[in-house]
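Chemist: pasted the sequence and its predicted model underneath.
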Amino acid sequence: MANRLRDATSPYLLQHADNPVDWWEWGPEAFAEARRRGVPVLLSVGYAACHWCHVMAHESFEDEATAAYLNEHFVSIKVDREERPDVDAVYMDATTSMTGHGGWPMTCVLDHEGSPFFAGTYFPDRPRMGQPSFRQVLEALSDAWTTRPEEVQQVAGRLREHLGRGVALAAGTITAETLDAAAALLVSEHDAVRGGFGGAPKFPPSMVLEWLRRRGEDRALPHTLEAMARGGIYDQLAGGFARYSVDDAWVVPHFEKMLYDNAQLLGLYARWGGPLGTRIAEETAQFLVRELRTAEGGFASALDADSEGVEGRFYVWTPAELADVLGPDDGAWAASAFEVTEGGTFEHGSSVLQRLVEPDDPERFERVRAALLEARAARVRPARDDKVVAAWNGLAIAGLCDAALHDRRWVAPAVEAGELLWGVHVVDGRLRRVSRDGVVGTPAGVLEDHGCVASGFLALLQATGEAVWLERARHLLDDALERFRAPDGGFFDTAVDAEALVARPRDPSDNASPSGLSSIVHALVTAHAVTGEGRYRDAAEEALATVATLAERAPRFAGWSLAAAQTLVDGGPLEVAVVGPAGPDRDALEVAARALPGAVVLVADGPRSDVPLLEGRTPVQGRAAAYVCRGFVCERPVTEPEDIARSRPASSSATRSTP
């Protein structure tokens, strides 16, 4: 018999709709029920592609006896962390405070006001390796709630006070010296042998690498990009990156594929360029459109790591399997080309495909690759989490627009995703976070949604030249400035009129995707470059001042803020208006302009009054011309691509426009 989750929009919640646990969705009704019954609230947070979430579900939430105990002694709430990042952020803070670590599934027990008095992550179905079973934990907590209520309330009170303090952000200034020191610290952590930073597990450091690209760093950046592209973290048959590598050499991934990773890496490799970067960008764009695109034109959140209940089964091969598909000769050649060994690099003698060197016979390689891809298509595919998350679709739009520099066909799917976000996710002028099957969900958009979607819309402005995307981006940015700003010039992650939780989350650090603060800063910087409105740049600089200490001490968690700060410290972003008749000359100017790190580039036939950066920009004697500007102060227009890089107006605060 289905529980209350049967009507949820989240695929993760729907995975639990047939559990014997009497689940509730997050909301006041669940807490009212807990008060009525006099029992605590059990909060379980996860996401659809989470391997250990599946394990705990099979072991405990599908178990009749465990479910019966939960139903009698708790009101149980299930939350999709991707749908409600605000709820996840608050209780992850509690979990790390209480245990010293976090992760998913996250398990918290709350009082009737939402204050936690217990927190943890995965619990096994029976005692294992010194860890109590989930049932033992439940029994101890129920006993404490019943027999020691004063102790429970003391713990809950202390945690509530801790959460209510919020994040203390020391104001400062990110200077050229700050950036140099942060870069030196980061490069000192570079793995000079295997690429990346630090040890295992290794996550794709997309935002940090873009910052290094803007600095012109020529060691860690290409080394890491090549290592990831050739390793097992990258799907060598179909394109797309897994979430992270469990080892320090990018060989064995945790096989789930997330939209936010692939969207960022798509853009990064496209901007990096060269033969390898262009190939990886092309294949990753193909992966996004082929495997994550929804019928409505958006992009699904993730592909699961498991198929047939086994992690990685869909992706790995043995030498015998290669020979079965390709025959003995091609099978042996493919095993060498893809680093597939008899001992294996994964479980049970299987290997994750790698491409450490370019093949000696490219035509044979492509024939073999196509045959393996066709054979793999017959395997049981991993499940897809097909909810559309606004922020991650904004990242995908921006990534596709970057890929369009090499192939214009990627603009069309980016536009369709943008239209979905505006037409479905914006309700009564307010941005909503998720939709599924074209139906918008109830969770309100958080700061990262406003920042990433606004950035995506501004990327569409640059890719299409259509002013409507500027209007839409400004709507979201103005809303964020009104409802998310903090008194110190930074930003909260939720709006002032959002649902009140035990704390108002505010985390400026980047994780696998940009923080709300860093994403909104990038959008504000671009909006200023297009419009000349000083209020946008002022807001960006004030927000960056609140993360100066984080940027200096932990640059790996501030890469996207550092990328924005690098552009501003260097006097940018450069604003480039390319105008003139369509054709090879204009195209060449556009390519040269977009090669400038962090530049904002607009292309038009002639002057436009609906986009401020294009006002008054005319061709030169009928020829396409590029106007390279800072703060709307421009050098003389140039008509030759090689002159663009040399045409950089000096930075001066006096050139700043004001509202």
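Modeler: That came through, no problem.

Chemist: from here on, just use CA atoms for contacts and neighbour counts.
Modeler: Noted.

Chemist: surely residue 341 and residue 319 touch.
Modeler: Yes. Contact criterion C-alpha atoms under 8 Å: residue 341 and residue 319 qualify, at 6.6 Å.

Chemist: so those two - more neighbours on which side?
Modeler: residue 319 (22 against 17; other C-alpha atoms under 10 Å).

Chemist: let me see the contact set for that one.
Modeler: Contacts for residue 319 (C-alpha atoms under 8 Å, 6 or more residues apart in numbering) come out as 331-332, 335, 340-342.

Chemist: tell me which stretches of the stretch 1-150 of the chain form strands.
Modeler: Here the stretch 1-150 of the chain has its strands, by DSSP state E, counting those that start in this stretch, at 23-25, 41-46, 75-80, 106-110, 116-120.

Chemist: before we move on, the earlier item: could you tell me which residues touch both of residue 341 and residue 319?
Modeler: Common neighbours of residue 341 and residue 319 (C-alpha under 8 Å, 6+ apart) are residue 335.

Chemist: verify the stated contact: residue 567 with residue 598.
Modeler: Yes. The pair residue 567 / residue 598 is scored as a contact, 6.4 Å apart, by C-alpha under 8 Å.

Chemist: more neighbours: which of these two?
Modeler: Higher neighbour count among residue 567 and residue 598: residue 598, with 23 against 20, using other C-alpha under 10 Å.

Chemist: try this one side by side with the last:
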Amino acid sequence: MPNRLAHETSPYLLQHANNPVDWYAWGEEALAKAKQENKPIFLSIGYSACHWCHVMEHESFESQEIADYLNEHFVSIKVDREERPDLDQIYMNAVQLLTGHGGWPMSVFLTCELKPFFGGTYWPPTAGRGMPGFDQVLKAVVDAWVNRQDKVLEQSGILTERLQMIGAGTSESGEIAPGRILLAIDQMRQSFDATHGGFGSAPKFPHTMNVDLILRYYHQSQDDSVLPMVTTTLDKMSMGGIYDHLGGGFARYSVDEFWLVPHFEKMLYDNALLVGNYVDAYRLTGNPNYARVIRESCDYILRDMTDERGGFHSTEDADSEGEEGKFYVWTPAEVHRLLGDPVIADRFCQVYDITESGNFEGHSIPRLKKPLAEYARLLETSEEELRDEMNRGKEVLFHARCDRIRPGKDDKILASWNGLMIEAMAGAGAALAEPTYIAAAAKAARFVLQDMRNEAGRLLHTYRHGKAKLAAYLDDYTYLAAAMFALYEATFDEQWLVECKTLVDQAIEHFYDDDQGGFFYTADDHEALIARNKDFYDHSVPSGNGVAALVLAKLGRLLGNESYLALANETISAGADVLQKHPFAAGQLLIAHHYLESNSREIVIAASDRAEIEPLVRQLARTYAPGVLVAVALDDEPESPLLNSMKAGKTAHNGAAQVYVCENFHCNAPIDASQYLSDLSANGNESGPMV
């Protein structure tokens, strides 16, 4: 018989609906039961694409013996970390304090007052692999609860006080010493893998916020020594097994330092952030390989991860048919059978490292061990001919792969992650002059704004199968606000600026700390938890405070709104301690700080109609200019809802389009748009160094 989780919408919770464990979802029913029966709470947090979450479910939560013990001695609560990142933040901090590390599945034991007193991640059902068994852990917790409950409560109170201090996260001084970006760049140099790209060693994760920061620093400094940290990383990732060479898109991370063997789950947020990196790198370098990766990754999202209503789904699993990576791997025999021609099949296997011995558990993950140009030289053919041949082979294998059993998909739609993908898709569409991507971004934006709000107009965090629920978090508001700004930059349709401003204003009203600055992760009317976090560090996604500060800065400059600029500075000052001590870990906040410290440039293109300036608009969209804001003023457009002051007095001259450039609080004489385009095309990088 299914348990209570059968009534939930989260695919992760539904995966546990037939466990013999008497699971509760987080809510008043479970919390009241724990208090009434004076039982400790077993809180299990994971997500649907998590391989080890599946392992622990199969080994322990499907075990009748373990389930009976849990049901007798605990109130067991299952939480989807993607639905409840507020709970995940708090209790992950607890596990890290208790054990020195974290991860998922996360297993935490709480008092009836929701205070943690013991925790960990994965445990096998019985002792093994150098770990205690879950059965032993449960018995030890029960023994402590029954025989030493006073001590448990005392320790849980101390731990909760620590969590509240961590959650507050606000700097006392608010002062930021100069040179923070240089310190962060130096820290990146020290951990950069010059051979394989990326930062640190195995397991190797994409550090997307730091790639963004390096690009901005290079644009400012023209320091050629830093650019390889970006280009080597992006090149090697797109060659490795972490990239899906047949279907596009990136897996979560690589278990090795070579980007060869991924943990095969695909997350929406990773792909959004990586598309953003490749878009910026393409704008800066013009590398056609980056354009290919952008197209293939966006096409993957539109093909496999887009809801019929327009929103973007969350994740694809690592496992299919109970085996990790089975969907993605190949043998030479399979390639030969599908491609037919033995010469072509042999070349395909050589280029994509598909061997008899395999590179992953007897099978092969397609990857490029060297650039395609080098293979072309080895095979004595042209790069273009080899690429065409490989593309034909990849298409055949892709269609054959479609007949395999796909990994499971978590099809819930999260407002925050959709914001990241909308921003990336809009940027990709603008940079590549691909209207399909801009249209997809706009459709997703309209869906979230229309279908993921409550009656009061406040955002809701998650949507699945016609039902939106859960009060939104800071990330939902800030990521979506950034997405609306990106849609404005891609279309110059001011409706997106209006939506951006609405989201920013709601975030200020409900999340901003008027006393100490910065934004809380939860709203002022959110469910009361044991801590209210204020996060300045980046994790797998950028910090909400860092995104808030950057959106406030950009919107403040574009609209001439000094209060937004002041709030951006206050938010950065609230995270000053983080930037002082660990700038490498707060790339997004550092980007916002650097943006505000850099010279600004605002451009208004004035014309009689849009078609006249389309070549200039396209060239600007292809140009890497992170410090530049652009507006378009057309003679026949209606009154601007937000940009009247910026556009005032800026018109075409004798029918010829003009470009008005303002920088560092003064405006230059207008320039003929055709001349400006000519200069821009010749110089390649419009905005000049950031200073």
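Modeler: That came through fine. From a predicted model like this one, the values you see are computed outputs, not experimental measurements.

Chemist: thinking again about what came up before, most neighbours of all the contacts of residue 319 of structure 1, which one?
Modeler: Most neighbours among these, by other C-alpha under 10 Å: residue 340, with 24 neighbours.

Chemist: for that one, helix, strand, or coil?
Modeler: coil (DSSP: H, G, I helix; E, B strand; the rest coil).

Chemist: so which of the strands of the stretch 1-150 of structure 1 is nearest residue 615 of structure 1?
Modeler: strand 75-80 (46.0 Å; C-alpha to C-alpha).

Chemist: what comes into contact with the closest one?
Modeler: So strand 75-80 of structure 1 is in contact with 10, 12-13, 21-26, 30-31, 33-34, 39-48, 70, going by C-alpha under 8 Å, 6+ apart.

Chemist: mean distance, that strand to its aligned residues in structure 2?
Modeler: Its aligned residues in structure 2 lie a mean 0.5 Å from strand 75-80 of structure 1 after superposition (mean C-alpha distance after the TM-score superposition for structure 1).

Chemist: distance from that strand to the middle of the chain?
Modeler: Computed by C-alpha atoms, centre = their mean, to the nearest Å, the chain-centroid distance of strand 75-80 of structure 1 equals 24 Å.

Chemist: can you state the direction angle for that strand and strand 41-46?
Modeler: Strand 75-80 of structure 1 and strand 41-46 are oriented at 20 degrees to each other (axes from the mean of the first three to the mean of the last three C-alpha atoms, to 10 degrees).

Chemist: in strand 75-80 of structure 1, what counts as buried?
Modeler: Residues 75-80 are the ones in strand 75-80 of structure 1 that count as buried (16 or more other C-alpha atoms under 10 Å).

Chemist: now do stretch 80-89 of structure 1
Modeler: 80-89.

Chemist: hmm, back to that, out of the contacts of residue 319 of structure 1, flag the one nearest to residue 231 of structure 1.
Modeler: Scanning these for proximity to residue 231 of structure 1, where the rule is C-alpha to C-alpha, the winner is residue 340, at 12.2 Å.

Chemist: gap between the closest one and residue 306 of structure 1?
Modeler: Per C-alpha to C-alpha, to the nearest Å, residue 340 of structure 1 is found 21 Å from residue 306 of structure 1.

Chemist: counterpart of residue 604 of structure 2 in structure 1?
Modeler: Aligned counterpart of residue 604 of structure 2 in structure 1: residue 577 (TM-score structural alignment).

Chemist: which SS state does that match fall under?
Modeler: Residue 577 of structure 1 ends up strand, using three-state DSSP.
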